[in-house]
Each structure stands twice: as C-alpha cells, then as structure tokens.
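Asker: After the sequence you'll find the predicted model.
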Amino acid sequence: METTQGTPQRTAQPLEGRVALVAGATRGAGRAMAVELGRAGATVYVTGRTTREHVSEVGRPAETIEETAELVDAAAGASGRGIAVPTDHLEPEQVRALVSRVDREQGRLDILVNDLWGGDVHLDFSTPKQPNMWEMDLDRGLRVMRLGIESHIVTSHCALPLLIRNPGGLLVEVTDGTEEFNRGYRKPFFYDLAKTTPIRMTHDLAEELKEYGCTAVCLTPGWLRSEAMLDTAFHVTEENWRDACAQAPHFAISESPTYIGRALAALATDPDVARWNGQSLSSGGLAKEYGFTDVDGSAPDAWRYMTEVDQGSSTADVTGYR
C-alpha cells in the first residue's frame, strides 16, 4: 500500500481495467484461469453450460459458472470481478449475445480464452486398447469434434472483432498436449483431432492477429488434477491426491488447476507477450520462464516428463521434473 501525504493509496493490480472472457470456465483449468485473471485485477466473464438451474451433458452439477464467478470475486479484491453468463458456444446467437453484452458493459475485450471441451463423456479411456476410427460410434465422434473444435471457431469468430479493437489483445487456445507431444498419435482418432486442431488454429490466427497488434498462443496444462480426475478417476481429493500414485505412479507429476491459471496470468501481464505469438506453450515450460510455482511450491514439467520417462514403468521418479 502506497501513501500520499499520509493517505493510503491502493496499489493497482496488473490487469486492472482489463476485460477477459474465459469460455468454458465451469470447472478445471477454465475455472482456475478465470480466478487467476481476477486475482490479477481483471473483470472476467465466465461462461459454460452448467448453472445452478441447468446441468450440461458432462453431468457434473456440483460445478457451476455462478460458483466460478464467486471464486473470481473472492480472489479479486478491489478491482477484478467475475460475471457469469450461461452460454452454449455451439450456438452462434448465444455467443453473439454474450459478446454484445461484453461490448455494451465494458466497451472492450482484452483477453479471450477458448477452454471449451466437454468431450470426455463421449470417449472411453478405460479400455487398454482404443478402438480404430471406423469402430467408434460416429455420432459420438462427431459430437467430440463439435465440442472441441467447432465451439472454439464459433467463439473466436464472434469475439475477435471486439478483441482487435485495441492493440495488445490476447487470444489463448487451450488444449491437451504441446505441439511436440501431439506430433504422435493420441488415440482415439476423434480425441487426437480435437486436441491437435487448437494448435493449428493458433498458428493461423496468429498470422491474422499480428497486424492488429494482438497475440495468439496455444496453452496446455500437464496432467491436470481436475475435479473429475480427482473424484471420478482416482477417488481422492486435492488434499490427499498423492494417494492416487499407488494406482498410477506417474500421477506424481500431476499439477493443480491453479498452475495453469498462474501460467495464463503470467502471459496476460507480460508486456512483451507478442514474442510468444503462434506458439504452443505449457504450464511447466512457462513456469521456467516466469518463475511461478504450483500451490505446493513445486514447478512440475509434465510434458517433458511424459516425453522423457518410460510411461510403461511401474515406478515413477519425478526428480528434476518438479
């Protein structure tokens, strides 16, 4: 707190006056990114399909966009705040209405985060051998494409005209895996397409945005301890997550959602963020660049670990990786 002639003056937060839209902020990485943007002082519009009155096909009623907005408010302090807007990002009219509201209420958009997904419920990762493309249910596969790709396209198409109104805008495409890691085949087919396409989207939109002084990046967490990963996959909580390593030793490299939130906040507050334009970035890689840590004080580098360490081994050694 600074003082002027004995009067306390509030220190401005780094994103004070900035406006963000986190599309897909109901839970997991999207929720954490919204919270950390709010903590840095931004006004954050949080969207998704699960509200206190309606549950999406993901089927997790415990996490809602209203709760996310409240968490943003709690973290934000004096300048930032969270605004929940129920939105199905596969419905262009709903997205247009959302962007019009942001424009009407704020007159600008500085940060657009496309963290839209929800396709896991249409995929089965429990089988040791994933089916070939032609063996999969086509309707479910195409739904994965819509949720993981079309929703991003619709949102960017509607929101980028507002983002480019002011130089310095940041578009963040969120995916699972770095460009290097995703060069291999991440079966099943529809999942692979859904998670590699945002990397190409970033490459293309970076070319289009740079003439407006704006930046596009693709951002990925590592092995994310999302709500579903904790309670559904491993039946643990964030407090005792290490117990899951008995079932999956390599879960030792996992990270909390806050870690990717801090990665985004570091990007959003970097005055030289344009140096990353078009690149595929990870939470672990950015931690080395910006010096932030996860909630336990460590800095896991999950994608480097998963590339360099034998994932078929029954033992895990994260020494040098977190």
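Answerer: Everything's here; your move.
Asker: only C-alpha atoms for contact and neighbour calcs from this point on.
Answerer: Noted.
Asker: In three-state terms, label Val295 for me.
Answerer: Assigned with DSSP: H, G, I helix; E, B strand; the rest coil, Val295 falls in the coil class.
Asker: can you pull out the strands in the stretch 1-150 of the chain?
Answerer: 2-4, 7-9, 19-23, 43-48, 81-86, 111-114 (DSSP state E, counting those that start in this stretch).
Asker: Mean neighbour count, those strands: which tops it?
Answerer: strand 43-48 (a mean of 29; mean count of other CA atoms under 10 Å).
Asker: ranges for the helices of this structure?
Answerer: With DSSP state H, the ranges of helices along the chain come out as 28-39, 65-76, 92-106, 138-145, 151-163, 189-209, 227-228, 257-268, 283-290, 302-308.
Asker: dropping in the other structure now:
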Amino acid sequence: MSTAAVEKTLAGKVALVAGATRGAGRAIAVELGRAGATVYVTGRTTRESVSEVGRPTETIEGTAELVTAAGGTGVAVPTDHLEPERVRALVERIDRDHGRLDVLVNDVWGGDHLLDFDTKVWEVDLAKGLRMLRLGVETHLVTSHHALPLLVRRPGGLVVEVTDGTAEYNGDRYRGNLFFDLAKNAPIRMAYGLAEELKGYGCTAVCISPGFLRSEEMLDHFGVTEENWRDAVAKEPHFAIAESPAYIGRAVAALACDPEVARWNGQSLSSGQLAREYDFTDTDGSRPDGWRYFIEVVHGGRRASAEDYR
C-alpha cells in the first residue's frame, strides 16, 4: 500500500494517540489525519504548561494543527495518562463526540531525561528508575483500561503499542539500564496480551518500533536539523540509518488502513519491516531498516554500510 493509497481511507474513523506531543507520536497522529481520521492528541505540554521533559515549543495544540493541515481533524486534549480520572474523562469525551474509537495508539514515554546508561540497578537513582516505569508502562495500562471498552464496540479496532526495539532485538540483548530495559520490553508483551483479550471482539493489537529516530530531541542532541541531518553522521556513523518520524507515522497509518490487519495480531513490528510490506517510503524516498542493520551489521559483524539498508 503506497503512501498515496492511504489518503482518506480513514474518513469517518476516530483515533486516539496518547503521547502525541512530539516525535513518533506526533508523526503518527499527522499520518492518521492525512488518511482522513479524526485524531485526539494528548500529552502534558501545552501552550500554557510544560511537562518535565522541558521542551516548550512542541505542544499538543501544535500537533492538532498539523493533523488538521494534513487533511484530518485534530483535537488536542491535555492529559496526564498517570491520572486515571483524566483518562476516563478523555474517553468519555470521545464517546460523547463520536460514540466510537477505531484506533488507539499508546505512545506515552517522556523518560529519556531520566536515563543513566551502563549503571547498575543498585547504583541507579531509584526515583528516576521507578518514574521511567510509570511513564512507559503504567500510562499504557491506564489508557488501555479506560479506552478499550469504547474501541471493542465495533469489530476492526486497532491498538498500537509503541516502543523502542523489536522483540528480536530486545530479546537478544540488554538495553543498558534495567528500568529502561523493562519499560521498552513491556509494550511488546502488552501487545501480545491485548491480542489475546481482543480476539473475541474482532480487534487487533500490535507493537511497533521506529528504528534510529530523527526526533526533534535527537536532532537537537546532534546539533542538526531535518534538512542537514546527515552532517551528524561524522559524529555518529550509525546515524546514517536514521529515519524521520514520518516513517513510523506512515507505518501505523498503513496498518490502520489495512482491512486484513488482524494477520499481525500480537506481533512485534518495525517501521522498516512494514515499509517493505506496504510499499511506502521515508520522506527522502528511501526505506531504512534500522533494526535489521543493527542486528546484522552493528552486532552481527556483517560487512555492509547503512546505505545497504536504506
């Protein structure tokens, strides 16, 4: 399914992207909007209030405007997904407004600033570690608990758990921080468990991961922009496999538009894998397959370049 083929396929459908302030969540919301959906976008950073992540220029209002500009209808609802009553109120609002929910994307994270890699569990700041688990695991559970009763009213609903790393990659190596490792493996298992619980309702759950994501924060880290991102390859050679957030957005939109999406039920997927399956590309026309590159080249010793995996 090409990028053009998904346009307006989701007209009349309603999506909730939990954690859509920036990065993958923002791009997923925009691409669902491009396919014609009404997209509720949530997060903690608004034009009046900034979350602990501390990036005030990226807001849920900005995301909603991008969704609408892409051809959908963007609705920004400030929501802390660690507060069950606020999530319940969010879902009740969607129910009042539309009486349906067709796509739920659990992309809440916001824990990168808490990370201390290569630090033993007994040396990690315990408060930071537990906060990571709350942000990356508890938020997803709270959201699914409240949103799934609305989603299962109609067959065909889709739940997308977003994480960092595929089951193949994460299953074979430690991610350098026990709390981070748990937080990024949990959505893979959540998708597996939700797939079992949703079978009787004709709904589907999957987990998806971008590759080396050129998020706003990552671009800032390397001191580049989306226009000159390749300048960072000199500092970090593996950045050559990096993909734009739009890539995973297109992957999720392709899943949401696929009438046979149930074939993926319970699976761990990646943007690069789905690009081949659905025939879409990144914004530069390439098809980066980041996780295959890391497994085969970085860790597997294969003599190849990042360009061989684009």
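Answerer: The structure has been received and is ready for your questions. Nothing here was measured: the structure is a model prediction, and the numbers come from that model.
Asker: on that earlier part again, just put the strands of the stretch 1-150 of structure 1 in JSON lines and tack on distance to Asp294 of structure 1.
Answerer: Shown next, in JSON lines, are the strands of the stretch 1-150 of structure 1 (distance: least, CA to CA, whole Å):
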{"stretch": "strand 2-4", "distance to Asp294 of structure 1": "29"}
{"stretch": "strand 7-9", "distance to Asp294 of structure 1": "31"}
{"stretch": "strand 19-23", "distance to Asp294 of structure 1": "21"}
{"stretch": "strand 43-48", "distance to Asp294 of structure 1": "22"}
{"stretch": "strand 81-86", "distance to Asp294 of structure 1": "23"}
{"stretch": "strand 111-114", "distance to Asp294 of structure 1": "21"}
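Asker: which one of the ones you listed lies closest to Ala159 of structure 1?
Answerer: Counting by CA to CA, Ala159 of structure 1 lies closest to strand 111-114 out of these; the figure is 7.7 Å.
Asker: Find me the equivalent region of the closest one in structure 2.
Answerer: Strand 111-114 of structure 1 lines up with residues 103-106 of structure 2 when matched by TM-score structural alignment.
Asker: mean deviation of the matching stretch from structure 1?
Answerer: Taken over the aligned residues, the distance from stretch 103-106 of structure 2 to structure 1 averages 0.1 Å (mean CA distance after the TM-score superposition for structure 1).
Asker: Quick one: residues in contact with that stretch.
Answerer: Applying CA atoms under 8 Å, 6 or more residues apart in numbering, the contact partners of stretch 103-106 of structure 2 are 14-19, 140, 143, 147, 151, 157-162, 256.
Asker: If any of those residues are buried, give me the ChimeraX selection for them.
Answerer: For anyone working in ChimeraX, the buried entries among these, judged by 16 or more other CA atoms under 10 Å, can be selected with:
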select :14,15,16,17,18,19,140,143,147,151,157,158,159,160,161,162,256
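Asker: Including distance to Thr215 of structure 1, could the helices of structure 1 go into a markdown table?
Answerer: Converted to a markdown table, those look like this (distance: least, CA to CA, whole Å):
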| stretch | distance to Thr215 of structure 1 |
| --- | --- |
| helix 28-39 | 17 |
| helix 65-76 | 24 |
| helix 92-106 | 19 |
| helix 138-145 | 25 |
| helix 151-163 | 10 |
| helix 189-209 | 6 |
| helix 227-228 | 30 |
| helix 257-268 | 10 |
| helix 283-290 | 16 |
| helix 302-308 | 24 |
